[in-house]
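A.B. asks: would you be able to build a 3D model of this:
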Amino acid sequence: MSTPATTLGQRLRALRAARGLSQADLAGAAVSASYVSLIESDRRSPEPKVVELLAERLGTTVDYLLTGRDRGELSERRLRLRFAELELADGRAADARERLVELARDADAELRTEALWALVRAHEALGELDSALDGLERLIGAARRGEAVPVGLLPLLMRRCRLLSEAGDFGRSIDLGEQALEEVRGLGLEGSDDEIRLASTLVASYWGRGDLVTAQRLATRVVERAERNGSARARGSAYWNAGLVAEARGDVVLALGLVEKALALMAGEDTERNLARLRMTLAWLLLRAEPVDLARAGHQLDEAYAVFTRTANAGDLASCETEIARLQLLSGRPAEAAEVAGRAMGRLSARRSVEHGRARWVLGLALVADGKAADGLVECRTAAEELQALGALLEAAQAWREIAELSIGHGPAESVFEAFRKAVDCAGVKAPLPLPNRRQTAG
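C.D. replies: The predicted model follows:
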């Protein structure tokens, strides 16, 4: 079996032999036979005019001699990329992924990076976060090498920070996010829109880990820079994540004001998906307000779910279904809440994520409310353990605290004490040192 021609010289020699031409025949009067020999042995790179002349004599194209593909083949591959992007936009991420896997290995650098960027988004839509992160690392490496990528380095760093946080890897999200911020500021880009949005994403990572002091400090600085220099989209991003921190610190009224302001600023400025995610955050806050605003939360969730259904992003759909289940639970429909929470878990069955733990938590609460306390407490404990293992310590502490309350009257006192102890552990309170006895202190 013959080896495929992989260099210009090899392609030139193969075509010449196929045409039955000698090196002298191909050279003609324009170049020497020895020069053709040097090109075929890859010891000389011909000038563009010589490539054009040789392509004409061999009845081929310059594109084929330079890349091994003719213009028609390259156009066909670009068409396949466009079809994949249409499938992705139409919510058919699995179909898009099949096309994109091959295109992401393409020899044409520009086509390869465009396909890889689309493939990252397809993996994300399907909930395949590890594969999405692998693709992002390749794109970030290409951007750092100065290669052309479909989006800038900062948006890639921002997306990596967010996906690591969604996967529950808060430590790595924070470490890489801080490194990225130092790099950006070293380039003199502090206060730019991309820097503000990157810092806002980092705020969410600190919030997810339960480090509210650092999250609050960073959120305050980001909001100040955004109000001074940022666009409407950047200010909205800053307010959005500052709202998460305000809720965690117990100020739901402030959190609602910040998120509502973000929604007003970002309407028409951001993607449909981001706006839907912001509406879901607003609904999440409305379900925690006093009094709970069920009607308005339901409206926001309906708007968001319609968008997520079209885009078919597994993570978005699961997050929205978790909040819909919470709404149904608060509306006195625990059986329906359990069904929807179970559906959300099913969407995330192949992925280890904080969102899976949140969905399981709502399922557990729904089962308890539906009179199935034993089964519900098992789900709640498993959810709390998931959240704790993933590093979502604030949410885990809140879960263990509520489990302790739910366990009263439904189990032995030891289970109540154990839940309280785990809540304290997640909150970062260290166990006391053992007191010395008299024998140890006697002089």
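
A.B. asks: only C-alpha atoms from now on, for both contacts and neighbour counts.
C.D. replies: Will do.

A.B. asks: how near is residue 132 to residue 97?
C.D. replies: 11 Å (Cα to Cα, to the nearest Å).

A.B. asks: which residues do the two both contact?
C.D. replies: Common neighbours of residue 132 and residue 97 (criterion: Cα atoms under 8 Å, 6 or more residues apart in numbering): 119, 122, 123.

A.B. asks: which of those fall within helices?
C.D. replies: Residues from the shared contacts of residue 132 and residue 97 lying in helices, with DSSP state H as the criterion: 119, 122, 123.

A.B. asks: now those residues as JSON lines including distance to residue 404 and neighbour count?
C.D. replies: Shown next, in JSON lines, are these (distance: Cα to Cα, whole Å; neighbours: other Cα atoms under 10 Å):
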{"residue": "119", "distance to residue 404": "44", "neighbour count": "28"}
{"residue": "122", "distance to residue 404": "41", "neighbour count": "30"}
{"residue": "123", "distance to residue 404": "38", "neighbour count": "22"}
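
A.B. asks: ok, residue 57 - how many residues close by?
C.D. replies: By other Cα atoms under 10 Å, the residues close to residue 57 number 15.

A.B. asks: could you also give me the structure for this next sequence, so I can compare it with the first?
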Amino acid sequence: MLDQPQFGRRLKRLRTARGLSQADVAGDDLSTGHLSRLESGARRPTERTVAYLAQRLGVEASALTGPPDGRSLSGVLAVVASAPPGTDSTEALSRAVEEDLGDDPAARWHALWLLTDAAGRAGDHQLEHTQVLELLALSRSLDAPDLHTRSLVRYARCTRAIGDMRTAEAAAREALSVARTAHLGVPDTLAALLELISIETELGLWEAASQLVDELEHDLLPRASAKQAAEALWTAAVVSSRKGEDAAAIARLNAALARLEGGQADLTVWTRLRTAATAAALQMSPPRVAAAEQWLAEAASVLALIGTPAQLQELHALQAHLAFAQGRFEDAALLSRAVLSEEDLRLPYRDRVRLSVLDGRLAIHAGRVEEGVTALQQLARQATESRNVDLAAYVWQALATTLAAGIRPSETSGMP
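C.D. replies: Sure, this is the predicted structure:
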């Protein structure tokens, strides 16, 4: 068993990494005072207490009591950095962070950066949020503008994924301000600017987003790498689409995809842009079905081989949206229900809402009008309350379009 205070530090980090309070972990069989003394190192745990805490945290007892591997956090980072491609070092890195004494804040920031990246790619945005809060605090203490900007961008992206638009907007604005004040290079400034444009778009601030796009295209885009230029063009395309400028949006999407042809990017980026382009094409009015079908088929051919569970959920959700746009309502219903019923749903907030909207529209098409309308109204109110104006407008438009497609006036009596 680990000696104190190492046991206490590991216990606390396992608890906080899961977003649990001391009361959550203590439950009915352990007082919060006893738990607090264990975490502070003031009390040594019994085997029975260890077993109880492991059960409450959902881990093996060895996660609490296993011996350290003898390496410093810097040593583990060296192993992770030099590992062969395809090696999953997340568990070892998490253990090293739990056992770290905090002697090297820069090494801890590096480790947390890698862990938040892994959590984000896995679609575990709640875990990512917990880790990125410490990442952000460390970046402030290190007084390193580049690390602070990157932490803020990741924080903005994470909070946007869980639907906290107020926090996301403030973080993105701060990131851009820090990057500009510190005269950081194009990659950091562009990353902050792209995140802010995406957030402004989702907030329905399309003119503000358009002004940022003008700055992007005239100043940063000519100096960006192929990968960042592609992401910038895709982001600008979404703004064009929201403003109803679909021809410009399609042109920008094609330009974005062209930037990554000829082996200039890895398959992950190549695939991500195709799923993003598919989503944008399907949200146009009318949807650009042929383009969406082509881009999604290209993405699916790769994701079938290397897709993570989160990426496969995104793929299946997009396939449901495409089936609906093609008039294949039964296929759309099967696909949407399959994704929404998954126990571990890892879609970002916006994608979850859009798939739930599709489910409501399908209910209306199937004749369950009241059920579908009620679901869509609730989703629109939730999006409005979270300040996601663009998403709320999408929900109301989807409701109006679906009702106008063949529902008799008598079936909508009492509706606003």
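
A.B. asks: ranges for the helices of the stretch 51-200 of the first structure?
C.D. replies: Remark: helices assigned in the stretch 51-200 of the first structure by DSSP state H, counting those that start in this stretch are 62-67, 71-89, 93-103, 109-125, 129-144, 153-166, 170-186, 193-209.

A.B. asks: buried stuff in the longest one?
C.D. replies: I take that to be helix 71-89 of the first structure. By 16 or more other Cα atoms under 10 Å, the buried positions in helix 71-89 of the first structure come out as 74, 77, 78, 80, 81, 83, 84, 85, 87, 88.

A.B. asks: with the fourth one instead?
C.D. replies: Of the residues in helix 109-125 of the first structure, those scored as buried under the neighbour-count criterion (16+ other Cα under 10 Å) are 111-125.

A.B. asks: pick out whichever of those sits closest to residue 232 of the first structure.
C.D. replies: Relative to residue 232 of the first structure, the closest of the buried residues of helix 109-125 of the first structure is residue 121; by Cα to Cα it sits at 24.9 Å.

A.B. asks: show me what contacts the residue positioned nearest the centre of the second structure?
C.D. replies: Nearest to the mean C-alpha position of the second structure, by Cα atoms, centre = their mean, lies residue 161 at 4.1 Å. By Cα under 8 Å, 6+ apart, residue 161 of the second structure lies in contact with 125, 348, 349, 350.

A.B. asks: which one in the first structure is aligned with the last one?
C.D. replies: Looking back up the chat, that one is residue 350 of the second structure. If you follow residue 350 of the second structure across to the first structure using TM-score structural alignment, you land on residue 354.

A.B. asks: any idea how far the spatially closest residue to its match that is not a sequence neighbour is from residue 317 of the first structure?
C.D. replies: Nearest non-adjacent residue to residue 354 of the first structure, counting by Cα to Cα, 6 or more residues apart in numbering: residue 168, 5.5 Å away. As judged by Cα to Cα, residue 168 of the first structure and residue 317 of the first structure stand 18 Å apart.

A.B. asks: give me the number of residues near residue 410 of the second structure?
C.D. replies: The burial count for residue 410 of the second structure: 7, using other Cα under 10 Å.

A.B. asks: tell me the SS of residue 258 of the first structure?
C.D. replies: helix (DSSP: H, G, I helix; E, B strand; the rest coil).

A.B. asks: contact partners for it?
C.D. replies: By Cα under 8 Å, 6+ apart, the neighbours of residue 258 of the first structure are 239, 240, 242, 243.

A.B. asks: thinking again about what came up before, which position in the first structure aligns with the residue nearest to the centre of the second structure?
C.D. replies: Applying TM-score structural alignment, one finds that residue 161 of the second structure aligns to residue 166 in the first structure.

A.B. asks: next, count neighbours for the equivalent of residue 100 of the second structure over in the first structure.
C.D. replies: Aligned counterpart of residue 100 of the second structure in the first structure: residue 107 (TM-score structural alignment). By other Cα under 10 Å, the residues close to residue 107 of the first structure number 12.

A.B. asks: could you check how far the equivalent of residue 211 of the first structure over in the second structure is from residue 199 of the second structure?
C.D. replies: In the second structure, residue 211 of the first structure lines up with residue 205, judged by TM-score structural alignment. Taking Cα to Cα as the measure, residue 205 of the second structure falls 9 Å from residue 199 of the second structure.

A.B. asks: distance of residue 323 of the second structure relative to residue 313 of the second structure?
C.D. replies: For residue 323 of the second structure relative to residue 313 of the second structure (Cα to Cα), the value is 15 Å.

A.B. asks: neighbour count for the two, which is higher?
C.D. replies: In this view residue 323 of the second structure and residue 313 are compared by other Cα under 10 Å, and residue 313 has more residues nearby, 23 against 20.

A.B. asks: now do the contacts for that one.
C.D. replies: 339, 345, 346, 347.

A.B. asks: which of those does the first structure keep?
C.D. replies: Among the contacts of residue 313 of the second structure, the contacts conserved in the first structure (both residues aligned by TM-score structural alignment, their matches' Cα atoms under 8 Å) are residue 339.

A.B. asks: are any of the contacts of residue 313 of the second structure buried, and which?
C.D. replies: Of the contacts of residue 313 of the second structure, these count as buried by 16+ other Cα under 10 Å: 339, 346, 347.

A.B. asks: what about the last one, distance to residue 359 of the second structure?
C.D. replies: The span separating residue 347 of the second structure from residue 359 of the second structure equals 15 Å under the rule Cα to Cα.

A.B. asks: residue 243 of the second structure matches what in the first structure?
C.D. replies: Using TM-score structural alignment, residue 243 of the second structure pairs with residue 249 in the first structure.

A.B. asks: can you tell me the closest non-neighbouring residue to that match?
C.D. replies: residue 212 (7.5 Å).

A.B. asks: what's the burial count for that neighbour?
C.D. replies: There are 21 residues near residue 212 of the first structure, going by other Cα under 10 Å.

A.B. asks: from memory it sits against residue 206, does it?
C.D. replies: Yes. Because the distance of 6.8 Å satisfies Cα atoms under 8 Å, residue 212 of the first structure is recorded as touching residue 206.

A.B. asks: now the helix or strand hosting residue 350 of the second structure on the first structure. Mean distance?
C.D. replies: In the assignment (DSSP states H and E), residue 350 of the second structure maps to helix 349-365. Per the superposition on the first structure, helix 349-365 of the second structure and its aligned residues are separated by 1.6 Å on average (mean Cα distance after the TM-score superposition for the first structure).
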